[in-house]
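Asks: Provided below for reference: sequence and predicted model.
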Amino acid sequence: MSMLGKPFVVTDGASGIGLAIVRKLVQIFQDLGAKEGKVWFYPSVDVIKRKDVTKAFNSIAERTPKLHGLVNCAGIVRQHPATVENDAIFKQVLDINLGGTWNVTTEFMRVVNAEDATAKKPDTSIVNIGSTSSYRGFPFIPGYVASKHAVLGLTTPMKF
């Protein structure tokens, strides 16, 4: 199956893993012979604010006939011993890493399902970025570990 002309959404595509994924997608499209392509950035989208995410996806839906893939890369880590990490830090990490993944994924699926309400299973892919922290704990980053465990738990039932 060719990826040519199939739009992808990448969160946090301006830095880190997200930027590397955006660059790789652009390279793949060029290798497939795409003579022109469009890249849109929404740098001000706060993934923990459902309203902002909905607005971004509505704008994307106006510009593209069909979404093909989503890569959730937005995330943060705050390093503190478990005994020092305060509630605000813990909540912020969970809100961005887990809540942001939930908000973006559900808005993506809302748009995809609206595109083709007759499809039994949409022709789309969703990749949620985890880490080794999705599978095991590490010291000094309890909020991050908890959030990545939860992202894995959120992703698993989406496979079907």
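Replies: That came in fine, so what should we check first?

Asks: When you work out contacts or count neighbours from here on, use the C-alpha atoms and nothing else.
Replies: Will do.

Asks: got the residue ranges for the helices in this structure?
Replies: With DSSP state H as the criterion, the chain has helices at 16-31, 50-63, 87-94, 100-115, 142-155.

Asks: between the third one and helix 142-155, how big is the angle?
Replies: This points to helix 87-94. 30 degrees (axes from the mean of the first three to the mean of the last three CA atoms, to 10 degrees).

Asks: Going by contacts, tell me the helices and strands next to helix 87-94.
Replies: Counting contacts by 3 or more CA pairs under 8 Å, 6 or more residues apart in numbering; DSSP states H and E, helix 87-94 is packed against helix 142-155.

Asks: adding another structure so you can compare the two:
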Amino acid sequence: MKNPMSMQGQTVLVTGAGQGVGAAVSELIVELGGNVVLLDVKEDELRALADRLGSEKATAYVGSVTDPAFVEATVRQAAEKYGAITGLVNNAGIIRTAMIEKMSKEYWDQVIDVNLTGVYLCLQTVGRHMLERIKDGDTAPAAIVNVSSVAGRRGAVGQINYAAAKSGVLGMTMAAAKEWGRHGIRVNSACFGVVSTEMTEVVRSEKFRDAYMKQIVLQRFSDPEEVAKSVVFMLSDAASYITGQHISIDGGLHIGF
């Protein structure tokens, strides 16, 4: 039996690929036989990852997901190199924390630009590429995973900008799934809880750790390699009849105690 999680012959564009979840997802895709197109603003980390994975399997593009021209050029060049982009992991994200009454317009705009508008631009551009090749008779798979968060479902203290963006990602996922389902393009969301990355250092600190741990059913934080498996599952043939869904990968944080 063929491994339903195989990524053989597939090429996936991963944003925010320089570290954390993006890097772990990229590594797993290559391990399962696929190619990766790596996007990030962090050049050193991105190029180091591309070197580890090998030039035949990975290509690095340094730039911001908020730049439409950069996103369009990346998709075009990657499609020329690999023949087709079959998957997208919309993972790039930032946080800028402040209580609502103290939240600056600058902090609001920065998070919305990357975590919501950036997701839209990448989804739209890769989606256009997928539609074009499908209409030309290409039968290669087409799957998109938008990274959301438990914050998009429950809200988050000190992160109204992040919660709003991640909630918006859920709506974007369902809209895209409805529009593109008839073309065979699947679109789902990965809703993370507390993953041990640079972005969650404050949450995992001594000050907040116990409060969060009390709400996590599995009583532990996850790591990038653990959650990457679920993301790649949604890209793979193992999830061929799943679309428009928000898969919680949070150890039960969304249901709490």
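Replies: Received the coordinates, thanks. Not measured: the values here are computed from a predicted model.

Asks: care to give me the TM-score?
Replies: After superposition, the two chains reach a TM-score (TM-score structural alignment, normalised by the length of the first structure) of 0.88; 154 aligned residues with a CA RMSD of 2.1 Å.

Asks: about what we covered before: want to throw the helices of the first structure into JSON lines with mean neighbour count and distance to residue 40 of the first structure?
Replies: Listed next are the helices of the first structure as JSON lines, based on neighbours: other CA atoms under 10 Å; distance: least, CA to CA, whole Å:
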{"stretch": "helix 16-31", "mean neighbour count": "15", "distance to residue 40 of the first structure": "11"}
{"stretch": "helix 50-63", "mean neighbour count": "16", "distance to residue 40 of the first structure": "8"}
{"stretch": "helix 87-94", "mean neighbour count": "17", "distance to residue 40 of the first structure": "26"}
{"stretch": "helix 100-115", "mean neighbour count": "19", "distance to residue 40 of the first structure": "15"}
{"stretch": "helix 142-155", "mean neighbour count": "21", "distance to residue 40 of the first structure": "26"}
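
Asks: Ok, which of these comes nearest residue 73 of the first structure?
Replies: Relative to residue 73 of the first structure, the nearest member of the helices of the first structure by CA to CA is helix 16-31, separated by 5.5 Å.

Asks: Give me the contact list for that closest one.
Replies: Helix 16-31 of the first structure has contacts (CA atoms under 8 Å, 6 or more residues apart in numbering) with 3, 4, 5, 10, 11, 12, 13, 71, 73, 74.

Asks: Show me the residue sitting in the middle of the first structure in space.
Replies: Taking CA atoms, centre = their mean, the centroid of the first structure lies closest to residue 72, which sits 1.5 Å from it.

Asks: Let me know whether that one touches residue 129 as I believe.
Replies: Yes - using CA atoms under 8 Å, residue 72 of the first structure is in contact with residue 129, at 6.0 Å.

Asks: Most remote residue from the middle of the first structure, which is it?
Replies: Max distance from the centre of the first structure (CA atoms, centre = their mean): residue 83, 30.1 Å.

Asks: Against residue 120 of the first structure, how distant is that residue?
Replies: Distance of residue 83 of the first structure to residue 120 of the first structure, computed by CA to CA, to the nearest Å: 48 Å.

Asks: repeat for residue 49 of the first structure
Replies: Residue 49 of the first structure is 29 Å from residue 120 of the first structure, where distance means CA to CA.
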